[in-house]
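Colleague: The following comprises the amino acid sequence and a computationally predicted model.
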Amino acid sequence: MPIITTAEHNKETLRRFHAAVSSGDEEIISRTIDEIVHPDVQVGTPLPLEVTGTAAMKEVLAVLRRAFPDLRIQIEDVIAEGDRVVTRNTVTGTHRGEYMGIPPTGRSITYKEVIIARFTDGRVAETWAVVDVMSQMRQLGVFKGPNA
């Protein structure tokens, strides 16, 4: 039986997180967060949040899922080093709810993101996200340019 390294375990944990988000099932998403994310997780997001820890992570995802109920994350690359795992993703969804003050447009969008997660004791303890918001805004018609 092959030995699973900490890095491989952490990579699989982050894959599991992305799969849960892509499932569209709020119960699966919530349960997965409770299982694999540290209760006091530090969530690096530009969204103003009134909550912290796993509640903050659930709120960020709830905002995205309300705006893009068919949100899907396709992992392009997974890289692990030490206690960190990075995924480079392509995200798709249809704009069906308010997002960053923009009323629903019904437009399908595709954008890139990079997620960095730091692990402690096998659980996500901190996250940072770099999201191509400019591409989102162009595709939603806020800015002129490619995909507008």
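Modeller: Received it, and whenever you're ready, just let me know what you need. Numbering: from 1, shown residues only.
Colleague: Could you use CA atoms for every contact and neighbour count after this?
Modeller: Will do.
Colleague: can you tell me which residues contact residue 66?
Modeller: 96-98 (Cα atoms under 8 Å, 6 or more residues apart in numbering).
Colleague: This protein: strands as residue ranges?
Modeller: For the chain, the strands defined by DSSP state E cover 37-44, 72-81, 84-94, 108-120, 123-131.
Colleague: what about residue 63, how many residues close to it?
Modeller: By the criterion of other Cα atoms under 10 Å, residue 63 has 16 neighbours.
Colleague: so how far is stretch 64-82 off the chain centroid?
Modeller: Centroid separation for stretch 64-82 versus its chain: 5 Å, with Cα atoms, centre = their mean, to the nearest Å.
Colleague: so how far is the first residue of it from its last?
Modeller: Length of stretch 64-82, first residue to last, Cα to Cα, to the nearest Å: 30 Å.
Colleague: In addition, the following structure is provided for comparison:
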Amino acid sequence: MSTLQSQSKIEEANKELVRSFTRTVFVDHRPDRAVEFFDPKGKWHGGNFGTVEGAQNIAGLLTAVVGGLPDIRATEQDIIVKDDTVVVRLVVEGTHKGNLLGFPATNRRVRWDAIDMYKIKNGKIMDDWASEDGVKILADIGAYTPPWMKSGN
């Protein structure tokens, strides 16, 4: 097998790892299984939401998100793979039926765009740099109204 074929095979495996992770957590609603996809020392970098270290803690974070949005669904829009890096653009949606980011259930629909950049090592996710539209999430659950959305503007 040539080096190019070998690299292509690794990239395809990395892409499938990310797709399987997304499907398991955000379609099958099994956030507890995140530990199967992350390296035990893996990190989730959530920008304004902070950084979570360790596969168990990441699974805890995802369990809280799925608890707040029990019908959550992430739909892949784009995916790009280069070497050990996978970038995916998603549309995430669900119904706010439980505590989410400290806010009690509102039964309101939530929909936002997300871009995640994963670094893969030895078949496991080492890092996930997650860019979530936090303002949109808070606006959708009624916790915050951005100035540009206020009436009269």
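Modeller: Perfect, thanks for sending it. Computed from a predicted model, the values in this text were never measured in an experiment.
Colleague: Let me see the TM-score of these two.
Modeller: Here the superposed chains carry a TM-score of 0.85, computed using TM-score structural alignment, normalised by the length of structure 1; 140 aligned residues with a Cα RMSD of 2.1 Å.
Colleague: okay, the contacts of residue 66 of structure 1 in JSON lines with neighbour count and distance to residue 8 of structure 1 next?
Modeller: Output for the contacts of residue 66 of structure 1, formatted as JSON lines (neighbours: other Cα atoms under 10 Å; distance: Cα to Cα, whole Å):
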{"residue": "96", "neighbour count": "18", "distance to residue 8 of structure 1": "36"}
{"residue": "97", "neighbour count": "19", "distance to residue 8 of structure 1": "36"}
{"residue": "98", "neighbour count": "15", "distance to residue 8 of structure 1": "37"}
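Colleague: Make JSON lines out of these and add distance to residue 22 of structure 1.
Modeller: As requested, these are arranged in JSON lines below (distance: Cα to Cα, whole Å):
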{"residue": "96", "distance to residue 22 of structure 1": "16"}
{"residue": "97", "distance to residue 22 of structure 1": "17"}
{"residue": "98", "distance to residue 22 of structure 1": "19"}
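Colleague: Tell me the one among the residues you listed nearest to residue 134 of structure 1.
Modeller: Closest approach to residue 134 of structure 1 among the contacts of residue 66 of structure 1 (Cα to Cα): residue 98, at 16.8 Å.
Colleague: and the closest one, what does it touch?
Modeller: 66-67, 104.
Colleague: Among those residues, name the ones in helices.
Modeller: Judged by DSSP state H, helices contain the following of the contacts of residue 98 of structure 1: 66-67.
Colleague: of the contacts of residue 98 of structure 1, which stay in contact in structure 2?
Modeller: Compared against structure 2 with both residues aligned by TM-score structural alignment, their matches' Cα atoms under 8 Å, the contacts of residue 98 of structure 1 retain 66-67, 104.
Colleague: would you turn those into a markdown table with distance to residue 21 of structure 1?
Modeller: Formatted as a markdown table, these follow (distance: Cα to Cα, whole Å):
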| residue | distance to residue 21 of structure 1 |
| --- | --- |
| 66 | 12 |
| 67 | 14 |
| 104 | 21 |
